[in-house]
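**Student:** Give the three-dimensional model of this entry:
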Amino acid sequence: MKFAVLVYPGSNCDIDCYKAVEDTVGEPVDYVWHTATDLSEYDCILVPGGFSYGDYLRCGAIARFASVTQALVKAAEQGKYILGICNGFQVLTEAGLLPGALLRNRSLKFRCHSTLLKVVNNATPFTSDYAEGEVINIPIAHGEGNYYCDEETLRELQQNNQIVFRYETDTNPNGSVDDIAGICSKEGNIVGMMPHPERAVDELLGSVDGKRMFTSILNAWREQHGTAVSR
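**Tutor:** Below you'll find the predicted structure:
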């Protein structure tokens, strides 16, 4: 399996994502610069956190027009696995790959700390190594993580089981609707989330609960290709 980590001007979690892949699954991984036009050689594409293009206009608004984002849209149509983390989630919504938008935190303050998440949907390629309803410890670091969508879209997300993670009861750090911390596409091959699983892959970081996102992806790919390993 081959991973890509996209790098926009202003990305600052690309190294974290690269090292997380190396340390958790040991599969080939490349940095891919924002001018790239072809992602066909990759099986999973990570869109990392940071401040793409300085967050000018709004988070992800300029990155949405980068050459590599156009290639990302094609990869999504081909069913490739795509994980957008923090700013990556913002890019995915701006590109129309996931519904909704990310607004300023309700407190209008940048929040950076550990956060408890509930696994709502463990039937995605990114969450199959978790138990449904399991509470995990994944850090956040964002100023614009307040997920918003209209009532009709929220009903669709709920009915289609597209809400992947919620902040644990009474711990919502940003005011996001329905305590949403992460969602997936209808097909399940795209996940966007504000918390950072790549920063929770070693005990030195305070949690290893993010490791299973990467092992889930690898197992899903192996099952798809008939080379699954036991969990």
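**Student:** contacts and neighbour counts: CA atoms only from here.
**Tutor:** Fine.
**Student:** ranges for the helices of the chain?
**Tutor:** Ranges of helices within the chain are 14-24, 67-77, 87-94, 151-159, 211-224, based on DSSP state H.
**Student:** In TSV: the ones you listed, plus distance to S52 and mean neighbour count.
**Tutor:** Listed next are these as TSV, based on distance: least, CA to CA, whole Å; neighbours: other CA atoms under 10 Å:
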stretch	distance to S52	mean neighbour count
helix 14-24	11	19
helix 67-77	12	19
helix 87-94	7	28
helix 151-159	26	13
helix 211-224	23	20
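**Student:** Dump those helices to JSON lines, plus distance to G175.
**Tutor:** Below are those laid out as JSON lines (distance: least, CA to CA, whole Å):
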{"stretch": "helix 14-24", "distance to G175": "26"}
{"stretch": "helix 67-77", "distance to G175": "28"}
{"stretch": "helix 87-94", "distance to G175": "16"}
{"stretch": "helix 151-159", "distance to G175": "15"}
{"stretch": "helix 211-224", "distance to G175": "24"}
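**Student:** Can you show me the strands along the protein?
**Tutor:** Using DSSP state E, the strands of the chain run over 3-7, 29-33, 44-47, 81-85, 101-103, 111-119, 135-142, 146-148, 163-167, 180-184, 190-193.
**Student:** Looking at the helices of the chain, spot the one closest to H196.
**Tutor:** helix 14-24 (9.2 Å; CA to CA).
**Student:** Quick one: list the elements packing against that closest one.
**Tutor:** strand 3-7, strand 29-33, helix 211-224 (3 or more CA pairs under 8 Å, 6 or more residues apart in numbering; DSSP states H and E).
**Student:** Figure out which of those is closest to G188.
**Tutor:** The closest of those to G188 is helix 211-224. By CA to CA, the value is 11.5 Å.
**Student:** Here is the second sequence; please produce its structure so I can put it next to the first one:
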Amino acid sequence: MNFAVLVFPGSNCDVDMYKAVVDTIEQPVEYVWHLETDLSKYDGILVPGGFSYGDYLRPGAVASLSPAMEQVKIAAESGKLVLGVCNGFQILTEAGLLPGALRRNQRLKFHCETINLIVENNQTPFTLEYEEGEKIRIPIAHGDGNYYCNEDTLNELEKNKQIVFRYEGKNPNGSVSEIAGIINQRGNVLGLMPHPERAVHKWLGSDDGKRMFSSILSYWRKQNGTA
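**Tutor:** Below you'll find the predicted structure:
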């Protein structure tokens, strides 16, 4: 399974994402600059965290207009898997690939800590190896992670089981309905604020993120008859 890790001016979690693929599932992975106009060779696209374009206008707003993101839209429409983490989640919402928006944290402070999440939906390509309702520990590091959508959109997310992760106990940013991660209706584009790529070894404090990458690979292999 060939992976692309997109790199924008200001990305700073691209190396973490690259290493997570190598360390957890040992699949081919390449850094792809944001000006790339052909992503057809990649089976999975990873949009990492950081501060793309310095978070000017809004986090992810400028990056969402890059040539590479036009290709991400084409890839998503074809059914390929797309994972956006932290700033990557912000970019996916700004690009219209996921509903809602990410606002400033409720207390206007940057939060960096390891938190508890609840796996709300384990029937996605990204969560097949988790249990529904399972509590996992994943790091966060963001100042604009306050997920917001209107009531109608929230009802749709609930009805379609598009809420994949919720904060358990402490809500670090004020996200509506404790939402930490959502998926599109088709089920092939996931965005979340916590960093699974920073939780792939126990010596990092948690390896609960490892199963997200192995879930992706398992799903892809089943879809392509190589499982």
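**Student:** Give me the TM-score for these two chains.
**Tutor:** The TM-score (TM-score structural alignment, normalised by the length of the second structure) is 0.99; 227 aligned residues with a CA RMSD of 0.4 Å.
**Student:** among the helices and strands packed on helix 14-24 of the first structure, which is nearest H113 of the first structure?
**Tutor:** H113 of the first structure lies closest to helix 211-224 among these, at 18.1 Å (CA to CA).
**Student:** Now do that closest one: which elements does it pack against?
**Tutor:** Judged by 3+ CA pairs under 8 Å, 6+ apart, helix 211-224 of the first structure is in contact with helix 14-24.
**Student:** For the helix it packs on, which outside residues touch it?
**Tutor:** Applying CA atoms under 8 Å, 6 or more residues apart in numbering, the contact partners of helix 14-24 of the first structure are 3, 5-7, 27-31, 46, 48-49, 198-199, 201, 211, 214-215.
**Student:** ok, average deviation of that helix from the second structure?
**Tutor:** With the two structures superposed, helix 14-24 of the first structure lies on average 0.1 Å from its match in the second structure, counting by mean CA distance after the TM-score superposition for the first structure.
**Student:** so where in the second structure does that helix end up aligned?
**Tutor:** Counting by TM-score structural alignment, helix 14-24 of the first structure lines up with residues 14-24 of the second structure.
**Student:** and that stretch, how far out from the chain's middle?
**Tutor:** Averaging C-alpha positions (CA atoms, centre = their mean, to the nearest Å) puts stretch 14-24 of the second structure 14 Å from its chain's average.
**Student:** do the same with stretch 212-226 of the second structure
**Tutor:** A distance of 17 Å separates the centroid of the chain from that of stretch 212-226 of the second structure, by CA atoms, centre = their mean.
**Student:** Surely R64 of the first structure and F89 touch.
**Tutor:** No. In this structure R64 of the first structure lies outside contact range of F89 using CA atoms under 8 Å: 11.3 Å.
**Student:** Now do the same contact list for A4 of the first structure.
**Tutor:** Applying CA under 8 Å, 6+ apart, the residues near A4 of the first structure are 29-32, 42-46.
**Student:** What's T69 of the first structure aligned with over in the second structure?
**Tutor:** In the second structure, T69 of the first structure lands on M69 (TM-score structural alignment).
**Student:** For V32 of the second structure, see how far away that match is.
**Tutor:** Using CA to CA, to the nearest Å, one gets 11 Å for the distance from M69 of the second structure to V32 of the second structure.
**Student:** Surely I25 of the second structure is in contact with S214?
**Tutor:** Yes. With contact defined as CA under 8 Å, I25 of the second structure counts as touching S214 (6.1 Å).
**Student:** residues contacting D38 of the second structure?
**Tutor:** Contacts of D38 of the second structure (CA under 8 Å, 6+ apart): 68, 71.
**Student:** Now do it against T93 of the second structure, distance only.
**Tutor:** With CA to CA as the criterion, D38 of the second structure and T93 of the second structure are 21 Å apart.
**Student:** neighbours around the closest residue to Q90 of the first structure other than its chain neighbours, how many?
**Tutor:** Nearest residue to Q90 of the first structure, sequence neighbours excluded (CA to CA, 6 or more residues apart in numbering): G60, at 5.4 Å. G60 of the first structure has 25 neighbouring residues, counting by other CA atoms under 10 Å.
**Student:** Contact partners for G60 of the first structure?
**Tutor:** Counting by CA under 8 Å, 6+ apart, G60 of the first structure has contacts 51-53, 87-88, 90-92, 94.
**Student:** repeat that for 10 Å
**Tutor:** Residues near G60 of the first structure by CA atoms under 10 Å, 6 or more residues apart in numbering: 50-54, 87-95, 102.
**Student:** still contacting in the second structure, which of these?
**Tutor:** With both residues aligned by TM-score structural alignment, their matches' CA atoms under 10 Å, the contacts of these that the second structure also has are 50-54, 87-95, 102.
**Student:** so how far is A66 of the first structure from A36 of the first structure?
**Tutor:** From A36 of the first structure to A66 of the first structure the distance is 9 Å (CA to CA).
**Student:** Could you do R155 of the first structure as well?
**Tutor:** R155 of the first structure is 31 Å from A66 of the first structure, by CA to CA.
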